[in-house]
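Visitor: below: sequence and its predicted model.
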Amino acid sequence: LFRSQDVTVTTSFAGAAGIVDVAFAVNDGWSGAAVLVLSGGPSPITVPVEVKRGAGSGQIRVPAVRAWSPQDPHLYRLNVRLGGGGTPIDDYPLKVGVRTVEVRGSEIRVNGKPVFLTGFGKHEDFPMHGKGLDLPVLVRDFELLRWIGGNSFRTSHYPYSEEAMMLADEYGFLVIAETPGVSLAFSDPQPVIEARYRQLEQALGELVHRDKNHPCVILWSLANEPILKPFRDPGPAAPDAVEKGTRFFERLFARARSLDRTRPIALVSVQGGPAEWVGQGDVICVNSYNGWYTAPGNLDEVVVKLEKEITALRARHGDKPMFFTEFGADAVAGVHAHPPEMWSEDYQAQLIEAYWRTLRGHPYIVGAHPWAFADFKTAQSIMRVGSLNQKGVFTRDRRPKLAATRLRELWTAKG
C-alpha cells in the first residue's frame, strides 16, 4: 500500500526525552486506523494514528531516550502498521536514530554538542570491477575509517548506495551526502544551464527523499567545484558567468531548504571559486590544494598560503563554520624521498600534516577531509600515473601509505 519513500521521520529532544515525529502517505487515498510502534528501548512504545485520505502522522515520546551519536550510534526500530487490530494489512519498518544537527554560530552541533569532522571524500571504486557497490569492500572501508580515527565521509561526488547509508547509521559515521553536480560550468549557453538545473533539481529531490531518514546524514552538498568555465578551456569565462551561477544556486538552495529544514546545506567550492556561490551555504566548504596545484613542490609555502586563504574566507563569510573538504597530494605507493619530493609518500604525509595542524589552530574550522580515502581509477592523463588518482592515503586495494599512519597518530592522539 505504501508509496515508495514516503515515510518522513524527524527527531528532537524535550529534556531527557526524545521526540520522534512521523508523517506518511498511503496509496489510493486510503483511510483507516494505523499504529506506530517504536522498539529498541526497555519496552515498545505504541501510538495509534488515524489515516485520512492517504495521509497519516503521529508523535512518539521516548522517555530517557538513548540518542544516536558517533560515540553511541543507537538505532530504534520503527514500524508503521496499517490496520486497526490483529494482523496488519501493511507494515513498513525502518531504523531510526534520535538526534539533532544544526549550525550554531561557527559550529556544527550534533545533539547540541560541537563536532569536528575527520575523514575523507572517497569513491565507490575497487580493482577488478571498477566503480560500483562491493559489500565486503564497504565493510573494509568503514573498518579502516574507524582504525584511522575518522568520524565522517563525503559521498563524493554522487549519492552512494543505500547499503552504505544503512551501514553508516550502524557505525555512527557522519555523512555529507552529495548530489552528482560536479564541475558545473557557467559559461555555457543559458538553455544548457537551464537543462542542467532541471536535471540536478530532480537528482537533489531523489537524494533527499531516499536518505532523509538516515541519522548519519548531517549535511547536504549541492555540488562539487562549480566553475566559471571548463578547466581545459583556454578562453576567458563569459562575463555573466558569476551572475548565472548565483541565480542557479539561489534556486537550488531554496529548493533544498524546502525539501529538508532539519539539516544544514552547502556546496563545495574549488579553491578561489566565486564567493557568491559558496556563501549561500550554511557551511563554507572549500577544496584547497596549496603545495600541489598551487605552489607545487614547495612545502615551505603551504602554511603561508593556507593562512592567507583562511583569512580571506573568514573576512568574506563572517561567522559561518568553515570546512576544508579536500586537500592533499598524489603519492605513488613505495616511493620515498628525503628531502620530500612530489609523488613520494613522504611529501604527501608532510603536506597533509601541515594542513591539519594549521586548520586545527582556528576554532571556526569544523572539519578537515584530506583527499582522498583511497586511490581510484581515472582516464589516462599526463597528470595520472598509472591512470589513477593517487591522492588516497590508502592504495586502491586498501593498503595504508605513510599518510594513513601519520593521520592515525594525529586523529587518535589523546588531548
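Guide: Here it is on my side, so go on. Everything numeric here is computed off the predicted structure, so don't read it as measured data.
Visitor: from here on, contacts and neighbour counts on C-alpha atoms
Guide: Will do.
Visitor: which SS state does the residue nearest the centre of the chain fall under?
Guide: By C-alpha atoms, centre = their mean, the mean C-alpha position of the chain lies nearest to Ile176, the distance being 1.0 Å. At Ile176 the chain is in strand, as set by DSSP: H, G, I helix; E, B strand; the rest coil.
Visitor: what of Gly272?
Guide: Following three-state DSSP, we place Gly272 in the coil state.
Visitor: mind checking how far it is from Gln390?
Guide: According to C-alpha to C-alpha, to the nearest Å, Gly272 stands 23 Å off from Gln390.
Visitor: show me which of these two is the more surrounded one.
Guide: Applying other C-alpha atoms under 10 Å to Gly272 and Gln390 shows that Gln390 carries more neighbours, namely 27 against 12.
Visitor: okay, now the one to match up with it:
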Amino acid sequence: MHTIESKKLGYISKFGFCLLFFTLFSNSSVQSQETKNPRERENFDFNWQFHKGDIAMKLVVRVGQGGITDINVPVISKKDTIIDYTNAESSKALNPPDWKEVNLPHDWVVEGTFVNDNTLGSQPAGSGYLPTGIGFYRKEFEIPETDKGKKISIEFDGIFRNSTVWVNGHLLGNHQSGYTPSNYDLTDVLRYGNEGKNAIMVKVDATQPEGWWYEGAGIYRHVWIIKTDRLHVARFGTYVTTPEITDAKATVIIKTTLKNEYKTAKTITLVSNIVDKKGTVLDTKTSTQSIAPYYPVEISQEGLIQKPKLWSPKTPNLYKVLTEVVENGKVIDTYETTFGVRTFEVNKNGVFLNGNLCPVKGTCNHQDFAGIGVALPDKINYYKLKLLKEVGSNAYRCSHHPPTPELLDMCDSMGIMVLDENRHLSSSEENLRDLETMLYRDRNHPSIFMWSMENEEAIQGTVMGARILETMVETAHRIDPTRKVTAAMNHARNDGGYADVLDVVGYNYGDKQLAYVKDKEAHPDRVMFCTEGTSFVSTRGEYVNSWWPQTCSNSILWQPDWGPYPGEDWADIVKYPYLGGHFVWTGFDYRGEPTPFWWPSVSSQFGFMDVCGFPKDGYYAYKAAWGNEPVVHIF
C-alpha cells in the first residue's frame, strides 16, 4: 500500500529528494488546496540523540518516576563525568557527552571498526566483521493543544532489531523483527500544549542476527507521526484490485477498513474517487454506513475505469483511489492508495503480464550500499534501481526480507516487477504477524507479481516444513488471493510434500545437473520459476584469481563451484521459457559473505556491479542478453 499525505510531500520537497519523480499527480482536482488535510503524516527523522552501548534499566512498576524514558530527567552538567551504565541507577540521569545528535535513517554498525572475529554474526565473515551491539535513541518533542482529541500514532518503517519503545515513561511495547514496520498508539500517553514536552526512547538490541549477511543496526528506515480523527481509515486499511480488465474497461474493487474509536456509534459516508495521473476523476463511489463504537468495519465498493492504461515495465501507468470519510458534511479523514491495472499469471508455460509472455530479467539484492550500510537515503534506492533498469533488468527480488516501502513506490513508478520475500519460515504467532504485516502493507503495489515465503531454509523437503509452509501459504491466499506464492528452494524439491503446497516452485540454482529440466519431465504440470542463480564472483578490474591479494577474475571461473559465467544462465531461460525468468545473484556487491575469502575481506563479490554501482565485465553480458541494442565489450 502506498499512502502519500501532504506533510510527506512537503518533507520530500523541502529536502529535494527525487521521490518527486514518483509523486505523479496531486489530488488538487478533488480537494481544495486551501482545505487542510484532516490526516497528517509528519516525518519524524530529525533531531534524535543516540547512545551506543547498553544502559541497565529496571522495569518501572509505577509510571511517572522519571529517568531517561521521560522528560523530567536530571541532566548532568559536570564535565568529564563517567557513568557506570551497568548500574540501573544510570538510567535516572542524562549525561549529554554520552549521547550524539543523529538524523534518521541511521546505521551505527557501519561507523564501527572491523574486527577479525569469526563469531560475529550467524556465520563466519557473514556480517562483514563489524560488531553490532545495543544502542538507544532518544528525542524530545512537542504536541500542540489543537491535537488533543485526535488519534496519534508513530510508525517505524524499520528498526534493526529487537526494539523497545517508551514514551513519557510508559513502556509501549517491543518488536523483534528488523524488517517489518512497527506502530504504537501514542494518544493517551502524550502531553498536549501546556501539559509539557514529550520524550520518546527506543532501545535497539542487534546482538542477535536474523540473516547471514550484513544487517546493520539502528533505526535505519523512516519514522512517521500519524494524526487522524478518532474515526479513520485503519492502518494499511485499503485493498484495491482489478479483477476484470478489457480494452474497454477495468473493474476496480475497493475494500476500505474503517475504525470508530469514539464512545458512540457514528454514521459516515465513504467517498472513493478513482483518479488518473493528472488528478482527473474517472469514477466516484459513495457508501453510507453506521459504525458501532470501538468497532472496525470493511466497506466494499465497485468502480470502473474506461479504456484503462495498463501497468507494465515499459508503461508503468498508475492510478489512485482518493478516500474521504465524511460525517455531517465534513471530511474527517482522507487516505490515498496508488494502484495499477494489470494482470499477472505465473503458470506452467512461464510468466505472463497482461496476457503476454514476459520473461523476468531480475536481480537479487540486499539493502546495503557502499559506505552507508543499510540506512539508505531514498535517492540511493532510486540510484540503484536506475542502474538496474539501465542494464535491461525488469525485476527486483527483495533478498531475503520485506524492503523499505519507498523502494516499492519507486518500482511501481519505474516499471520494475518485484518478488517480495518474507524473512522466516515459521508459523509462530509472531512470525505469522510479520508475514501478515508484509502482505497488508504491500498488496496494493502493482509491481509485485508474486510472494516468496522463505529462502533456502534447512527444513525444505520435510513433512514438518511442509506443514509450516502450508499455514503460511494459506495466510497469503487469505490476505491476497490475487497473487501466487513461491519459496526459494535449493534442495529437496521433491521430498516431504513441500513443493506441493506452493503455487509456484522456486528453483535456486536449478541449473545444477539441469534439475529444473528433469523435474519438469517428471512433473509436467508443475509451475516453476528460477528464484536465484549465477553466483559468479569477480573483483572489478581484476583478471587473476588469487588468495593473496584477495582477487577474483572477471574472465575465469573459480570459486564457488556452483556458478556459471554471467549471461550463461539466461540461455536456459531462452531454451526453456516455462522457467519464467531468472533472478541473478546479485545485482550489486554487498557487505558480508566475502566468498571465497575470509578476513580481511569484508564484502561479497557476487554482484555484476560493485558496492558503489560501477559495472564489472559481467554486467555487459546481461546488457547484451536483456537489452535490444548490440553490445561490444572489450576486456
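Guide: Nice, thanks for sending it over. Worth saying up front: this structure is predicted, and the values here are computed from it rather than measured.
Visitor: and the TM-score between them?
Guide: Once the chains are laid over each other, their TM-score by TM-score structural alignment, normalised by the length of structure 1 reads 0.83; 374 aligned residues with a C-alpha RMSD of 2.6 Å.
Visitor: contacting residues for whichever residue in structure 2 pairs up with the residue nearest to the centre of structure 1?
Guide: When structure 2 is aligned by TM-score structural alignment, Ile176 of structure 1 is paired with Leu419. Leu419 of structure 2 makes contact with 395-398, 448-452, according to C-alpha atoms under 8 Å, 6 or more residues apart in numbering.
Visitor: residues near the closest residue to Leu419 of structure 2 other than its chain neighbours, how many?
Guide: Excluding the flanking residues, the one nearest Leu419 of structure 2 by C-alpha to C-alpha, 6 or more residues apart in numbering is Arg397, at 4.7 Å. For Arg397 of structure 2, the neighbour count with other C-alpha under 10 Å is 28.
Visitor: quick one: secondary structure of Arg397 of structure 2?
Guide: For Arg397 of structure 2, the assignment made with three-state DSSP gives strand.
Visitor: residues touching it, list them.
Guide: 362-365, 418-421, 583.
Visitor: could you rerun that using 10 Å?
Guide: 362-366, 403, 417-421, 448, 452, 531-532, 582-587 (C-alpha atoms under 10 Å, 6 or more residues apart in numbering).
Visitor: and Val335 of structure 1, by the same measure?
Guide: 341-347 are the contacts of Val335 of structure 1 under C-alpha under 10 Å, 6+ apart.
Visitor: just the element for it, please.
Guide: Using DSSP states H and E, Val335 of structure 1 sits within no helix or strand.
Visitor: that one pairs with which position in structure 2?
Guide: Per TM-score structural alignment, Val335 of structure 1 is aligned with Glu542.
Visitor: which one of the contacts of Leu419 of structure 2 is nearest to Leu353 of structure 2?
Guide: Among those, Phe449 lies closest to Leu353 of structure 2 (C-alpha to C-alpha), at 9.0 Å.
Visitor: counterpart of the closest one in structure 1?
Guide: By TM-score structural alignment, Phe449 of structure 2 lines up with Ile218.
Visitor: average offset of the helix or strand where that match lies relative to structure 2?
Guide: Element membership of Ile218 of structure 1, judged by DSSP H and E, is strand 217-224. Compared with structure 2 after fitting, strand 217-224 of structure 1 deviates on average by 0.4 Å (mean C-alpha distance after the TM-score superposition for structure 1).
Visitor: before we move on, the earlier item: gap between the residue nearest to the centre of structure 1 and Leu117 of structure 1?
Guide: Taken as C-alpha to C-alpha, the span from Ile176 of structure 1 to Leu117 of structure 1 is 10 Å.
Visitor: quick one: contacts for the residue sitting furthest away from the middle of structure 1?
Guide: Relative to the C-alpha centroid of structure 1, counting by C-alpha atoms, centre = their mean, Gly86 is the outermost residue, at 42.1 Å. Shown in contact with Gly86 of structure 1 (C-alpha under 10 Å, 6+ apart): no residues.
Visitor: compute the distance between it and Arg251 of structure 1, please.
Guide: 48 Å.
Visitor: tell me how many other residues surround the closest residue to Arg41 of structure 2 other than its chain neighbours.
Guide: The shortest distance from Arg41 of structure 2 to any non-neighbouring residue, by C-alpha to C-alpha, 6+ apart, is to Ile226 (4.6 Å). The number of residues packed near Ile226 of structure 2 is 22, by other C-alpha under 10 Å.
Visitor: same deal with Asp205 of structure 2?
Guide: 23.
Visitor: same question for Asn27 of structure 1.
Guide: Look at Asn27 of structure 1: counted by other C-alpha under 10 Å, it has 13 neighbours.
Visitor: isn't it right up against Val51?
Guide: No - taking contacts as C-alpha atoms under 10 Å, Asn27 of structure 1 lies outside contact range of Val51: 11.2 Å.
Visitor: quick one: residues contacting Pro446 of structure 2.
Guide: 1, 241, 311-312, 316-318, 338-344, 408-409, 411-413, 415-418 are the contacts of Pro446 of structure 2 under C-alpha under 10 Å, 6+ apart.
Visitor: appreciated, that's everything.
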